[in-house]
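> Here is my input; please provide its structure:
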Amino acid sequence: MSAARIHRMGSPEAIEINSVDTPIPAPGEILVAVYAAAVNFPDTLMIAGQYQVKAALPFVPGHEAAGVITAVGDGVTSHSPGDRVAVLAPGAFAEYLVAPAGAAVPIPAEITFAEAAATWVCHLTAYHALRSTAEIRSGDNVLVLGAGGGVGLAAVELAASLGARVVAAASSSEKLDAARRKGAHATINYTEGNLRDGIRAALGPGAIDAVIDPVGGPHAESALRELRWGGRFVTLGYASGEIPRIPLNLILLKGAVVKGLEIRTFAHHDPQNASRDRDEFTALWRSGRIRPLIHARFPLSQAREALELVTNRSSIGKTIIEVVSDYTISSEEH
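Model prediction:
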């Protein structure tokens, strides 16, 4: 099979398209023919050797895919060959991948492979952050930083669906336009003015119930300072490349709750809420109320270009690597 592989840490230029053996599913695993895979910002950090977990070289990047099961390992009864599934597993930028059977969920008939691949990681991360970590309630004021990226835009859409009043902050008018289309009540371009001033103009001082932050960097502290007393701040990642140092006295004075969410380990540490969130999100997804914004598509041979688009923060919503092009383009795409 063909696979995009990394033989040395660095930039997306390190990607090579190689011919490798098709994997065989072990007991409890499934083999999936990949139709589409989504590029996420952590993929770029992993390639650069800057992610929290280092992958052994050589490796196939990508963790989010959708396709058709072609074989199952011993003991698998939950899935069968021919099933259309979305999968959260490493090695997604290839024609086939193996994954634990529990890492796959059925794709509703009306959902394309591209939409399925573009939904699972970012939307489920955002749902866990909102539902279990920040414990969002209807009527809450929620600030989403990095609202034009995959997780940020998903958080805007899902927070609005939970009844929150969403303020979206991002770095361009195009990203903020996308956030408004996904339900943001107010928007802030933090390259054109002071973030705190923008928050106060939208909500008044100290009015934020929860912050969802997948970006880190200099805006994290400004957002924290505008929490109401007892507000919640959720850190999801550091797409800015800068891990913020927060003065602890702010936590004391605000009575704030600061929590982290790491999608790879959340289900292990909190299986009860993870299962509840997954069921709720899957039902919401199947209802058609949640649809990802797909910015661009690339063939597997151009995996390097797809990753460069995300690395340069030029992608609004999700960028897709399509391995098999047999589905129609969604009306949500640019």
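> Please make it C-alpha for all contacts and neighbour counts, starting now.
Fine.
> In contact with the nearest residue to residue 147 once chain neighbours are set aside, which residues are there?
Leaving aside its sequence neighbours, residue 147 sits nearest to residue 153 (CA to CA, 6 or more residues apart in numbering; 4.9 Å). Shown here is residue 153, whose contacts under the criterion CA atoms under 8 Å, 6 or more residues apart in numbering are 146, 147, 178, 179, 182, 317.
> just curious, which of those is nearest to residue 290?
Taking CA to CA as the measure, residue 290 lies nearest residue 182 of those, at 9.3 Å.
> for the closest residue to that closest one other than its chain neighbours, helix, strand, or coil?
Counting by CA to CA, 6+ apart, residue 157 is the residue found nearest to residue 182 once chain neighbours are left out, at 4.9 Å. Secondary structure, DSSP: H, G, I helix; E, B strand; the rest coil: residue 157 is helix.
> does residue 157 really touch residue 292, like I thought?
No. The criterion here is CA atoms under 8 Å, and residue 157 misses it with residue 292 at 9.1 Å.
> in stretch 258-275, what counts as buried?
Using 16 or more other CA atoms under 10 Å as the test for burial, stretch 258-275 gives 258, 261, 263, 267, 273, 274.
> now the other sequence, so there's something to compare against:
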Amino acid sequence: MRAMRLHALNERLRLDEIEPPVPAPGEVRLRVEACGLNFADTLHVKGRYQEKKTLPSALGGEVCGIVDALGEGVEGLARGDRVAALVGEGLAEFTLADARLCTPAPEGMSPEAAASFQVAYGTSHVALDHLAKMRPGERLLVTGAAGGVGLTAVEIGKLMGAEVIACARGAERLEIARRAGADHLLDSETQDIREVCLGLGGLDVVYDAVGGDQWTAAFRSCRFGARLLPIGFASGEVPQIPANLLLVKNLTAIGFWVGAYKTHAPEVLSGSLAQLFAWWSEGKLTPHVSNVLPLEEAEAGLDLLRNRTATGKVVVRIG
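This is a model prediction of the structure:
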């Protein structure tokens, strides 16, 4: 099979011909149709992600594919089933997946859409619903609101009944967030985040994919009892959280890494994805895939994420 693999840190991916993997007990092998790329993949290239890969290794953590083979003990799945799954090496013609993390893809959903749902929509849904327990009428700030993950937070936040402030760079990106349902648009290059948020009455929930100065401004814009979700650090600066301000305002900072749920609570992820697919089937969610590339151009997809030029999801079409 063909696979785009990383052989050494800080190098470009190479297109390799290797043997297809064999599923272990509890696993299935998928014939990959499409693989979603995420900012985490760019961190894997640098060796800076929480989870370290043994090289050489393919990147890509989410796919849509057809069940091709089943490991011992797998129940509820059969060869030929079309599923979305969180995986370890998705940039390949075949990959392995934990059967517990395979969710049937809705009829009529494109491979690109199904592959792009799990990390972006799943992160936002689990963060806002399961962790922050956001309620209708609360005010939500989303930083990096036109990115692959941030845009889903805008959409899900609005679906959950929040008043959504979308923070992004420039009118073009903010227009994308507006179409996703944002109530207020905040240009991070020309406007003062704290001034705007306090002017609206302060924040109840912060969904921050940027870090750095944007986190600091959002933190200082929180109302009593607000919840803050540090989702990622696209700015390259990991913020420090002053515990004294947590105390004074009764704030809660909630860490969330989707990879930990794969090991410790896979049922939370599969349950979330089932709900998200149901919303898609009802016409309540519209995934925004901005770029679709062939397998041999996966490196160009990573460049779109590194340069923060993608608006929405970047997907590699394989099968």
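> re earlier: tell me the residue in the second structure aligned with the residue nearest to residue 182 of the first structure.
In the second structure, the residue paired with residue 157 of the first structure according to TM-score structural alignment is residue 155.
> List the contacts of that match.
Residue 155 of the second structure makes contact with 180, 181, 182, 285 under the criterion CA under 8 Å, 6+ apart.
> what's the matching residue for the first one over in the first structure?
When you say that, I think you mean residue 180 of the second structure. With TM-score structural alignment as the criterion, the equivalent of residue 180 of the second structure in the first structure is residue 182.
> and what of residue 15 of the second structure?
Taking TM-score structural alignment as the alignment basis, one finds that residue 15 of the second structure is matched in the first structure by residue 17.
> now residue 318 of the second structure
Alignment of residue 318 of the second structure against the first structure is given by TM-score structural alignment, with residue 323 as its counterpart.
> Translate residue 145 of the second structure into the numbering of the first structure.
With TM-score structural alignment as the matching criterion, the partner of residue 145 of the second structure in the first structure is residue 147.
> Is it correct that that match is in contact with residue 166?
No. Between residue 147 of the first structure and residue 166 no contact is recorded; they are 10.3 Å apart, counting by CA under 8 Å.
> out of those two, which sits in the busier spot?
residue 147 (34 against 28; other CA atoms under 10 Å).
> Report the secondary structure element holding that one.
Under DSSP states H and E, no helix or strand contains residue 147 of the first structure.
> For it, give me its contacts.
Contacts here follow CA under 8 Å, 6+ apart; on that basis residue 147 of the first structure touches 153, 155, 156, 168, 169, 170, 175, 176, 179.
> ok, now residue 222 of the first structure?
By CA under 8 Å, 6+ apart, the neighbours of residue 222 of the first structure are 195, 196.
> Residue 152 of the first structure - that's part of a helix, no?
Yes. Residue assignment for residue 152 of the first structure, taken from three-state DSSP, places it within a helix.
> What's the local residue count around the residue lying closest to it once chain neighbours are set aside?
Nearest residue to residue 152 of the first structure in three dimensions, chain neighbours excluded: residue 146, at 5.3 Å (CA to CA, 6+ apart). For residue 146 of the first structure, the count of nearby residues is 26 (other CA under 10 Å).
> counterpart of residue 39 of the first structure in the second structure?
By TM-score structural alignment, residue 39 of the first structure lines up with residue 37 in the second structure.
> quick check: longest strand of the first structure.
When the first structure is scanned for its longest strand (criterion: DSSP state E), the result is strand 29-39.
> That one vs the second structure - mean distance after superposition?
Mean deviation of strand 29-39 of the first structure from its aligned counterpart in the second structure after superposition (mean CA distance after the TM-score superposition for the first structure): 0.8 Å.
> Give me the helices and strands touching the helix or strand following that strand, please.
The C-terminal neighbour of strand 29-39 of the first structure among helices and strands, as given by DSSP H and E, is helix 41-47. For helix 41-47 of the first structure, the contact count by 3 or more CA pairs under 8 Å, 6 or more residues apart in numbering; DSSP states H and E identifies helix 303-311 as packing neighbours.
> Thanks again, I'm all set now.
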